[in-house]
Each structure stands twice: as structure tokens, then as C-alpha cells.
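# sharing a model that was predicted from the sequence below.
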Amino acid sequence: MKKFLKHILYGFLFFVIINLLIVIKYELPAHEAIKNKTHKNYLKWNGIHNNANTYDVIILGSSRAYTSLNPKIIDSGLNLKSFNMGTSSQDITETYYTLKEILDYQNPKYIVLETYFGSCDSFINYYQVYSNSSFFKSTKHKYDLVVDGYGSKGIVNYIVPMMKFNNYIKQDIISLFSKKKSKNPMKGWYKGFYNDTTVVKQNDINNFEPIPNFRNKVFNKNRFKNSFDKIYELTKERGIQLIVIRTPYPPSRLMLNSNTDENSFYQNYFSQYKDVGYYDLNSYKSNIFNFKDKDFSDFHHANGKGAVKISQQVVDIIKTHQLN
């Protein structure tokens, strides 16, 4: 019996040590970035918390949002003030609680929500979810996100570093056996917008894979509906115009097959909400906004040049709403 208990104790100590090492490896750099005021989510939330009732347009969504929508262009085109609160791998459930925190400090006229199948698929990047929500000032919003938003899986991932960093541990192990990629060109931040100067290489274009569809993504329709309905009710209650966009993909990737699952789903879904605008920016006024592969930094992120066109599309969309 003593031998068994000793094994249990050793196993527990090993588990604790492994998790402590993971914290040192993955958490400490984030704390150092916060201390040096270079952590992107820290800077984004400072922009929201320290400038109360400043922004007319708030942008939400994933990295596809924060590389695509430039507040400088949106502000000059609309004579409004905008802020990009897109965060890495932002999940639709996370978006709802992020919006709740934002509305404690801001009173926007428009919410621009970027969405794609990756925002509500079977994989939830809990590290990114909790990195974002760690900067909420409301303890209640944090608690509700973990417990009500993600349930038991959310709680386990919140408590156990090994679970939360699982995907990054796998990536680091894989990288040990693969060639290191060269560093990307310098990038700059402006009001939450990530200005990427990278231009996708032809070799990467040749290796593009089909865009998200029901065959290559496990999209959770029920969870999407549950979270989006909450976002919708929150904006409606506050008198905010909700605009949903699907940001563009490189044209060469779109041409790989004729599958239109993603756009067709969103078109049909958002047609149920008469006061929500949905726009697929791959095709929105394509005679004016003509995208090329060189407008992207990789297989689905716009670079600074592409962001100019996408931001101008959003300006055009909001101007149309203003006229109506």
C-alpha cells in the first residue's frame, strides 16, 4: 500500500514539475511582454479601458480581422473613430464575452464582426482565449467566460497549463524536426490593427489548400448560433448596428475548387436577421475592389496593401448603412 501511495505521490510531483516548466516556458514571456508594454492584447485593452466612450466603430474577430481592417483608413473615410479588437484565434464564444467587457467602457454605433468557420470549429485555442480575457477588468466577465462559456473543458484548460498549451507544445516538438522559417519583415500596430508588410511567396501559393468547408472543418453550428444570438441581443439592446463580414482569401486559393460552403452557410444563416448586414468581401463590389495574391501575407491573412482595400470596403458598407 505504501509503495502504491509513493508511486501516486511521485506521479503527482512529476505532473506538478512538468506544469511548472510549461508555465516558465510559455507564461513568463507573456508576463515580460506585459511588463515591457509590448504585449499585443495588453495594448489593445489599454486602448479600450483608458479611452472611455471614444470609439464609434469596434472591430471584433480573429487575426483575419486585425490584419485586414485599418482604423486609420476607416476613420478618414467615415469621419468616425474606430478600434480593432480582433485577437488571435478569437472564438465566437470568446467574442461575446469580449463584447460585454468592451461595452462596459465604450458606446459604439457599429460593431463589425469578422467570422469564418475557424471561429467556431472543433478546436478551441484556450491559450489565446485566456490570454485575451486575462485583461478583462470585470472578474464576473472572466468567470462567466470560463464557466458558462466553455464549461468543464474551459475550467480544466484554465487550471492546467499542460492542457492550455497543448497545441503550442506539439508545434514546438514538430519544429525540432523541421526547417526553421526565415523571419518575417517588420510589422507595426495602430489602434489594434496589425500592419503586415509580408507578401506571400509563390512557393506558398503553389501549396495552398482549399478554403474552409464542411469536409475539412468540423464547424459547430449549435454553438455558433448560441453565441451569435447573444451577440445579436446585446447589440440590439444597446442600439448598435451589427455588421458581419467574411474577409477575403487569396484568389488562387479560392480557385482551387468551387466549394461555397462557408459563404452559403453565412448567407442563409444571417438572412434570418433582417437588421444584421452580412457581406462576403471576396465578392463585394469586386469590379472596384479587385484582390490579388500579393495582397496577402499567407493563405488567409491580408497584408498592409490588402488591408487598404478591405478597409475601404468596410467604409463603403457603413456609408451605405448611414444612407439607409
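Looks like it came in fine. Just so it is clear, the model here is predicted, and its values are computed rather than measured.
# contacts, neighbours, all on C-alpha from now
OK.
# can you tell me the SS state at Y279?
At Y279 the chain is in strand, as set by DSSP: H, G, I helix; E, B strand; the rest coil.
# measure S131 to F165 for me?
Note on S131: its distance to F165, by CA to CA, to the nearest Å, is 11 Å.
# tell me which residue lies nearest the centroid of the chain.
S62 (1.6 Å; CA atoms, centre = their mean).
# so where do the helices sit in the stretch 51-200 of the chain?
For the stretch 51-200 of the chain, the helices defined by DSSP state H, counting those that start in this stretch cover 63-66, 71-78, 92-103, 126-133, 139-144, 150-159, 161-164, 166-175.
# can you give me how far the fifth one is from the chain middle?
Here helix 139-144 is found 20 Å from its chain centre; the criterion is CA atoms, centre = their mean, to the nearest Å.
# using JSON lines, please lay out the helices of the stretch 51-200 of the chain together with mean neighbour count and distance to I211.
What follows is these, written out as JSON lines (neighbours: other CA atoms under 10 Å; distance: least, CA to CA, whole Å):
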{"stretch": "helix 63-66", "mean neighbour count": "26", "distance to I211": "14"}
{"stretch": "helix 71-78", "mean neighbour count": "18", "distance to I211": "27"}
{"stretch": "helix 92-103", "mean neighbour count": "22", "distance to I211": "19"}
{"stretch": "helix 126-133", "mean neighbour count": "22", "distance to I211": "23"}
{"stretch": "helix 139-144", "mean neighbour count": "15", "distance to I211": "33"}
{"stretch": "helix 150-159", "mean neighbour count": "15", "distance to I211": "27"}
{"stretch": "helix 161-164", "mean neighbour count": "20", "distance to I211": "27"}
{"stretch": "helix 166-175", "mean neighbour count": "12", "distance to I211": "22"}
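# can you put those in JSON lines and add distance to G118?
Formatted as JSON lines, these follow (distance: least, CA to CA, whole Å):
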{"stretch": "helix 63-66", "distance to G118": "10"}
{"stretch": "helix 71-78", "distance to G118": "24"}
{"stretch": "helix 92-103", "distance to G118": "9"}
{"stretch": "helix 126-133", "distance to G118": "14"}
{"stretch": "helix 139-144", "distance to G118": "22"}
{"stretch": "helix 150-159", "distance to G118": "17"}
{"stretch": "helix 161-164", "distance to G118": "18"}
{"stretch": "helix 166-175", "distance to G118": "15"}
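# then this one, side by side with the first:
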Amino acid sequence: MKKFLKQFALGLLAFIIVNAIIAVMYEYPTYKSVQNETNRNYLKWEAIHQNQNTFDLIFIGTSRSYTSFNPKIIDSALQTNSYNMSTSAQDIAETYFALEEIFEYQKPKYVVLDLFFQTADDSHDYFQTFSNSSFFNSTKRKFNLITEGYGTTGILNYSIPIVKFKAYIKQDIARLFSGNKQKRKSDVWTKGYLHEGLTVTDAEISDFEPISNFENTTFSKARFTKYFNKIKELVNANNAKLIGLRAPYPPSRFTLYETDDEGVYFKSYMAKENIPFYDLSTFKSDKYRYIDQDFADYHHPNYKGAKKASMQFIDIFKDIESKNN
């Protein structure tokens, strides 16, 4: 029995040490970026918290959204004061609780929701989720996101670094043995929008895979419906209008599948909910024609694609306003 207890104690100690090392390795850069005021999520929430009742148009969703919509271009044409609160790998539960936090400090007239199958699937990037929500001022809201949004799995990932960072540990190990260096990340951004200077290469284009469809994702209709309804109710309760958008894709990806489940599903769902929905890959395609070189990779627009997407949104906003008047 003593031998077992000794082995258990040593195993537990080793587990604690490993988790402590991993926590330092992956959390310390975030801590330093906050101290240096270079952390994008921190700066986004500082803008929301420190400039109360300033922004009348909020973009929210995944990184596909925060590389697509440039508030500087949009505001100059619409005389709005917009902010891009989209973040990397943002899950739809995270979106809902983020909007709760936003509405506590802002009174936007419009909320533009990025729609993407992977925002409501069975795979969650807990590191990104908890990094974003760590800057909520409300401790209760952080707790609700973890427990209500992700349940026991969320608590486990929040509490144990080796679990929370497992995907990044695998990536770093693979990169170490492959010798591949990570691409340079852009540090140029405006009002939450990321100016991406990279352009996808011909080799990367040749490796494109089909866009998100029911066959190649674990999209959960039940999860999407649950949190979309909560988002819709929250937006309505705050006297704002909800707009659904799907950010553009490189056109080459559309040739790889006969069906576009994602586009068809969201178009049908938003029509049923009476929510305006616009697909940027098809909206006024004669005027806004995307090419593969408008993208930094397989689904993030670069600054050239973002200029088109932002101009498209200007037309979308005017279209919505004309229908309301």
C-alpha cells in the first residue's frame, strides 16, 4: 500500500510539474503581450470597455470575419462607428457570451454575425475561447461560458493546461520535426480588423480542399439552433438588428464539391428566421469578383479580399436600409 501511495504521489507530482511547465510556456507569451499592450483580444475588449456607447455597428464571429471587414473603409462610406469583435476560432457559444459583455458597454444598432459551419461543430479551440473570454469584466459571465457553453469538458480544459493546449503542443512537435517555420503573422490592424498581407501560393491553391459541408465537418444543427436563438433574443432585447453574413472563400474551392451545404443551409435558416443573410461569395458577383489571390490561405481574405468584402458590406448595408425605409 505504501509503495502504491508513493508511486501515486510521484505520478501526481510529475503531472503537476508538467502542467506547470506547459502553462508557463503557453500562457506567458499572452501575459507579456498584455503587459506590452500588443495582445489583440485584450485591445479589442479595452476598446469596448473604455469607450462606452460609442460603437453603433459590431462585427462578430471567427477570424474569417476579422480578416474580411475593415471598419475604416466601412465607416468612411456609411458614417458609422463600427468595430470588429471577431476572434480566432470563435465558437457560437463564445459569440453569445461575448455579445452579452458587449451589450453591457455598448448600444450598437446593428450586429453582423459571421456564419460558418465550424462555429457550431464538435471541435473547440479552448485556448482561443478562454483567451478571448479572459478579458470579460464579468467573472460570472466567464464562469457561465465555461460551464454552460462547454460543460464538464470545458471545466477540464480550463483547469488542466496539458488538455487545453494539446492541439498546440502537437503542432509545435510536428513543426519541430518537420523543420517548417510558421508563416509571418501580420501585426497591422484597425478597430479590430486584421490587415493580412500574405497571398496564397500556387502550391497552396493546388492543395485546397472543399469548403465546409455536412460530409467533411461535425456541424451540429442542434448546437447552432440553441445559440443562434439566444443570440437573436439578446440582439432583439437590446433593440439592435441582426445581419447574417458568410465571408468569402477562394473560388477554386467551390469547384471541388457539387453542393454547397453551408451556403444553402444558412440561406434557408436565415430566411426562416426572417434575418437578412448575404453570402459574399455570390452577392453582386458581377461587381465583386474574387480570385484566389485575394486570400492569405484557404479561407482568410488578405487585404485585397478585405477591401472587396468591406465594399460589399457597404452595398449590403445600403440595401438593408433601403428595404427598411
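All right, it came through fine. Quick caveat: nothing in here was measured; it's all calculated off a predicted structure.
# TM-score for this pair?
With the length set by TM-score structural alignment, normalised by the length of the first structure, the two chains reach a TM-score of 0.98; 323 aligned residues with a CA RMSD of 1.1 Å.
# looking at the helices of the stretch 51-200 of the first structure, which is closest to N50 of the first structure?
helix 92-103 (11.4 Å; CA to CA).
# residues contacting that closest one, please?
48-49, 60-61, 119-120, 129, 133, 136-138, 141-142, 144-145, 149, 223-224, 227-228, 230-231 (CA atoms under 8 Å, 6 or more residues apart in numbering).
# got it, and stretch 233-241 of the first structure?
Under CA under 8 Å, 6+ apart, the answer for stretch 233-241 of the first structure is P108, K109, Y110, I111, L242, D275, V276.
# now that stretch: buried residues?
Neighbour counts over stretch 233-241 of the first structure (16 or more other CA atoms under 10 Å) mark L234, T235, I240, Q241 as buried.
# show me those that map onto strands.
Q241 (DSSP state E).
# kindly reformat the buried residues of stretch 233-241 of the first structure as a markdown table containing distance to F15 of the first structure.
Shown next, in a markdown table, are these (distance: CA to CA, whole Å):
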| residue | distance to F15 of the first structure |
| --- | --- |
| L234 | 42 |
| T235 | 44 |
| I240 | 48 |
| Q241 | 49 |
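# closest one to I18 of the first structure among the helices of the stretch 51-200 of the first structure?
Closest approach to I18 of the first structure among the helices of the stretch 51-200 of the first structure is made by helix 161-164 (7.8 Å; CA to CA).
# count of neighbours near A20 of the second structure?
Neighbour count for A20 of the second structure, taken as other CA atoms under 10 Å: 14.
# how near is it to I60 of the second structure?
33 Å.
# swap in K181 of the second structure?
Taken as CA to CA, the span from K181 of the second structure to I60 of the second structure is 30 Å.
# over to Y105 of the second structure?
With CA to CA as the criterion, Y105 of the second structure and I60 of the second structure are 15 Å apart.
# higher neighbour count, those two?
I60 (24 against 16).
# excluding sequence neighbours, find me the nearest residue to that one.
Nearest non-adjacent residue to I60 of the second structure, counting by CA to CA, 6 or more residues apart in numbering: S86, 4.2 Å away.
# for N132 of the first structure, same thing?
N41 (6.0 Å).
# list the contacts for the equivalent of the one you found over in the second structure?
Alignment note (TM-score structural alignment): N41 of the first structure maps to N41 of the second structure. By CA under 8 Å, 6+ apart, the contact set of N41 of the second structure is T87, S131, N132, F135.
# surely the last one touches L43?
By that I understand F135 of the second structure. No. Counting by CA atoms under 8 Å, F135 of the second structure stays clear of L43, with 9.3 Å between them.
# and the two? which has more neighbours close in?
For F135 of the second structure versus L43, neighbours defined as other CA under 10 Å are more numerous around F135 (19 against 16).
# aligned to that one, what sits in the first structure?
Using TM-score structural alignment as the criterion, the counterpart of F135 of the second structure in the first structure is F135.
# just the strands in the first structure please.
57-60, 82-84, 110-114, 187-190, 193-196, 241-246, 277-280.
# can you tell me which of those is packed in deepest?
Neighbour counts (mean count of other CA atoms under 10 Å) averaged over each of these peak at strand 82-84, with a mean of 26.
# name the residues that touch it?
Strand 82-84 of the first structure has contacts (CA under 8 Å, 6+ apart) with 44, 55-60, 65-66, 69-71, 74-75, 191-193.
# so that strand corresponds to what in the second structure?
Aligned using TM-score structural alignment, strand 82-84 of the first structure spans residues 82-84 in the second structure.
# have a look at how far, on average, the matching stretch is from the first structure.
When the first structure is superposed, stretch 82-84 of the second structure averages 0.2 Å from its matched positions, counting by mean CA distance after the TM-score superposition for the first structure.
# ok, the contacts of N41 of the second structure in the first structure: which stay?
Among these, the ones whose aligned partners also touch in the first structure (both residues aligned by TM-score structural alignment, their matches' CA atoms under 8 Å) are T87, S131, N132, F135.
# check contacts around the second one.
Contact partners of S131 of the second structure, counting by CA under 8 Å, 6+ apart, are N41.
# any idea how far K241 of the second structure is from it?
28 Å.
# kindly report the same for the third one.
If you measure N132 of the second structure against K241 of the second structure using CA to CA, the figure is 24 Å.
# what does the last one give?
According to CA to CA, F135 of the second structure and K241 of the second structure sit 25 Å apart.
# again with the first one
In this structure, T87 of the second structure and K241 of the second structure are separated by 21 Å, where distance is defined by CA to CA.
# mean deviation, the longest helix along the second structure versus the first structure?
Longest helix of the second structure, by residue count under DSSP state H: helix 2-35. Superposed on the first structure, helix 2-35 of the second structure shows a mean distance to its aligned partners of 0.6 Å (mean CA distance after the TM-score superposition for the first structure).
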